[in-house]
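Participant: I'll drop the sequence and a predicted model, then ask my questions.
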Amino acid sequence: MKLSVIGTGYLGATHAAAMAEIGHDVVGIDVDPAKVASLNAGVVPFHEPGLPELLTAMLGTGRLRFTTDLAQAADCEVHFLCVGTPQRKGELAADLTYVDAAVTGLLPHLAVGSLVAGKSTVPVGTAARLAALVEARGADLAWNPEFLREGKAVADTLHPDRIVLGVTSERAEKVLRDVYAPMVAEGSPVVVTDLPTAELVKVSANSFLATKISFINAISEVCEVVGADVTMVAEAIGHDVRIGHAFLGAGLGFGGGCLPKDIRAFMARAGELGADQALTFLKEVDAINVRRRARTVDLAREMCGGSLAGMRVGVLGAAFKPDSDDIRDSPALDVALGVQQAGAAVRVYDPHAMANARTAFPTLAYADSAVEACRDADVVLHLTEWREFREMDPAALGEVVRQRNVVDARNALDRERWTAEGWTHRALGRRSI
């Protein structure tokens, strides 16, 4: 089939390459000429494992190309909307500027009988509003939310754990089943529903995950008061099949471009609909998440004798999660700034997010390696659980620091190994060793 993918960020670039991989003829469309040129040259303008290789291979087949010209979508059978929906400045609500602009720009090029499939995360009710515009051109609109995880986007797109089709006609359902035929044949479950339900699936999933993370971090706060170990609590309750171990890693909490802004937009939309009381618990979910950042700064201060003024702090991590260079709402950089504002000299290192961090936070100092970031440090903060940091030799790192103090804000380091090398170890929700 001939497909267009409008918006070529994490979601769009990955979706476009994956659709070409399963045999479709795909044109990716973006308003950013530099991004389009980069993708056409086989260069992914962000870090996503496996995507550069897939992109290069698909460009070589001739089934994938990128352009800034929406008119090149005119002969496509399906148009996927993959543009961003960031949080509005100064508000909780989602900014739908890019979604509206994409649809408005696409309308003159829609063929009768074609299908527009939204993948962007939008407030419930958005699809119905857009459907009226699309149907006036003789086309259909469906909502087909994405569930990819940064760092695992390629696998999540090619082998989805579910495919949700929010449709208003049998024709739209058939077209999307044809698009995803290889995934369906592989066994990916298909959930067919209406537009508002499909819109709610994604924000409900993100809200549940955020709640689970904040729940174990709330338990972490109690553990710190009573001297319990949150990792053991999580291990024990995770064996309950009704709970499970996933997303029970207590620590610095969530960040990135999805969970924080999506739960806030969900609350805002519920308020607009008069159902705000249903989601008031998400305010505390958000608050717990933010408190973990402040607590990490407090732990660093405690390890430095009660004051960070004049202290040297090595920060390991800038991305909001490993296997990504995304620094949007990064807990790691939030903590780094908090430590700096408390008077410390901070040096940051991250395997892939350095360029983005330097651009967004030029007041921080950066190092070219983990060792250099920690040289002469009074305390080391482990803030993003990259494999490089988890496997670091604490004895070797101990040779370059001024004091062997480490705050493991992700509860990912081998505590026994580090303490055996003379490090004082602190972690969120665990007793000091």
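Facilitator: Yes, it's here.
Participant: hey, let's count contacts and neighbours off CA atoms from now on
Facilitator: Fine.
Participant: what's around the residue lying closest to residue 179 once chain neighbours are set aside, how many residues?
Facilitator: Computed as CA to CA, 6 or more residues apart in numbering, the closest residue to residue 179 that is not its neighbour in sequence is residue 1, at 7.3 Å. Residues near residue 1, counting by other CA atoms under 10 Å, number 14.
Participant: Pasting the second one now:
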Amino acid sequence: MSLKVSVIGTGYLGATHAACMAELGFEVIGLDIDQAKIERLAEGLLPFHEPELPELLRKHVASGRLRFTTSYAEVGEWADVHFIGVGTPQRTDGQGADMSYVDAAATSLARHITRDALIVGKSTVPVGTARRLEALLAEHARPGVELSLAWNPEFLREGFAVRDTMTPDRLVFGIGTIDSEAMLREVYATALEAGTPVVVTDFETSELVKVAANAFLATKISFINAFAEVTETVGGDIGTLADALGYDARIGRRFLNAGVGFGGGCLPKDIRALQSRVSELGLSHTMGFLAEVDEINLRRRDRVVHLAEAMLADELAGAKIAVLGVSFKPDSDDVRDSPALDVATRLFNAGAEVAVYDPKGNANAARRFPRLDYCDSLYEAVDGASLVLLLTEWEEFKALQPGDLEPLVRKKRIIDGRNVLDHAGWEASGWSVAAMGRRYPNP
């Protein structure tokens, strides 16, 4: 393949994209301003957990198709297509997206690219960003160098990122020129030959696709959690309700799982950034429902804390609580805006002794909140516990049976924050079980 590819930003998105582009046969260079991160990646070491990616990284560092640098000059002289995959975190002074990393990447690329090239945005950005970046690129490009821009949003699921990159369920190309589309089709030739649907559109639509998808998923999760609040009050089976809804082809069953709510580095900050952006556009009421989606989600954390207080009654201060899972989802070590970690820290601040076990997330959680007791195994965490909280649905936890824990716990009490256990079976074994969507006395 003739095209040479660069990826700007080597975090979760960038490192995955770089390794997968190498797997597709391209020569790839990844750039980051963090020297320590670059050195680790050059040794084949990832700073985060993602299934299948470590093997792919080591394979192509060894093959020579993938290398890393901190030099924009090196990247600008070498690559034909430059993917921008830097972060757009929530601003510290509001709900909008912090665009400083994207702007810095685009400006630095423009100043260092020495020949005509295509710049492709993959970061999740507020609508209108691509049009603004076109002007920024034109302002900083070298004389005689033509820089084209395209927007190609990512749709990666943590835990499935390699699969989602190699065999995407759709590709979206926001293009400004026909040449941009041709180069993107060359980059994604393997997926297109396999029949992956492609949507070719304008910048604005391509920018909105990702935030619209995340807003819809967040709304669906909060929708079933709002009904969980109802069944917690009047009774009923939230799981059966979700199953019945899921049979309707217009609705579907996925993401209708009542639980402690969503978290991570995408859904929470993206729905807040969308609200902020539409308000800037004079449409302050258009996405107002997302504020309630966010609020419902946060109330689920309150519910778990209240359930713990109710189950422990006067025993909370000094009681040992075992928290199973602190990553925001299974198959990930990401604890950003994690409902599980939030609940664990709140119970600790209320006076409980909180023992945490997560198959992959302990280290990241300890960096954010080091005062919890992080355990090396599930059984260490539950030993002597007066209450067990299942807050991340790792397969290891879903497979638990009452007899696995009974010899270790002090009291047979459990909160199923993800509705993954056989509640009737646990109760038949003498356990007191609370869960999202089930009636339980409030404190």
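Facilitator: Yes, it's here. All of these numbers come straight from a predicted model, not from anything done at the bench.
Participant: Mind checking how well the two chains overlap by TM-score?
Facilitator: Remark: TM-score between the superposed chains equals 0.98 [TM-score structural alignment, normalised by the length of the first structure]; 433 aligned residues with a CA RMSD of 1.3 Å.
Participant: What separation do you get for the residue nearest to residue 179 of the first structure and residue 76 of the first structure?
Facilitator: With distances taken as CA to CA, to the nearest Å, residue 1 of the first structure is found 8 Å from residue 76 of the first structure.
Participant: Next, count neighbours for residue 179 of the second structure.
Facilitator: Based on other CA under 10 Å, the number of other residues close to residue 179 of the second structure is 12.
Participant: What is the aligned counterpart of it in the first structure?
Facilitator: Aligning on TM-score structural alignment places residue 179 of the second structure opposite residue 171 in the first structure.
Participant: Likewise for residue 332 of the second structure?
Facilitator: In the first structure, residue 332 of the second structure lands on residue 324 (TM-score structural alignment).
Participant: coming back round to it: can you check my assumption that the match of residue 179 of the second structure lies in a helix?
Facilitator: Yes: using DSSP: H, G, I helix; E, B strand; the rest coil, the assignment for residue 171 of the first structure is a helix.
Participant: Distance-wise, check it relative to residue 148 of the first structure.
Facilitator: 26 Å.
Participant: picking up where we left off before, mind listing what the residue nearest to residue 179 of the first structure touches?
Facilitator: Going by CA atoms under 8 Å, 6 or more residues apart in numbering, residue 1 of the first structure touches 23-25, 76-77, 179.
Participant: what comes up buried for stretch 71-86 of the first structure?
Facilitator: By neighbour count with 16 or more other CA atoms under 10 Å, stretch 71-86 of the first structure contains the buried residues 73-74, 76-86.
Participant: Could you export the residues you listed as a markdown table, including distance to residue 274 of the first structure and secondary structure?
Facilitator: Shown next, in a markdown table, are the buried residues of stretch 71-86 of the first structure (distance: CA to CA, whole Å; DSSP: H, G, I helix; E, B strand; the rest coil):
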| residue | distance to residue 274 of the first structure | secondary structure |
| --- | --- | --- |
| 73 | 39 | helix |
| 74 | 40 | coil |
| 76 | 39 | coil |
| 77 | 38 | coil |
| 78 | 35 | strand |
| 79 | 33 | strand |
| 80 | 31 | strand |
| 81 | 28 | strand |
| 82 | 29 | coil |
| 83 | 28 | coil |
| 84 | 26 | coil |
| 85 | 22 | coil |
| 86 | 23 | coil |
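Participant: could you dump those to a markdown table with distance to residue 60 of the first structure?
Facilitator: Listed next are the buried residues of stretch 71-86 of the first structure as a markdown table, based on distance: CA to CA, whole Å:
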| residue | distance to residue 60 of the first structure |
| --- | --- |
| 73 | 20 |
| 74 | 23 |
| 76 | 20 |
| 77 | 23 |
| 78 | 22 |
| 79 | 22 |
| 80 | 22 |
| 81 | 24 |
| 82 | 23 |
| 83 | 25 |
| 84 | 28 |
| 85 | 31 |
| 86 | 33 |
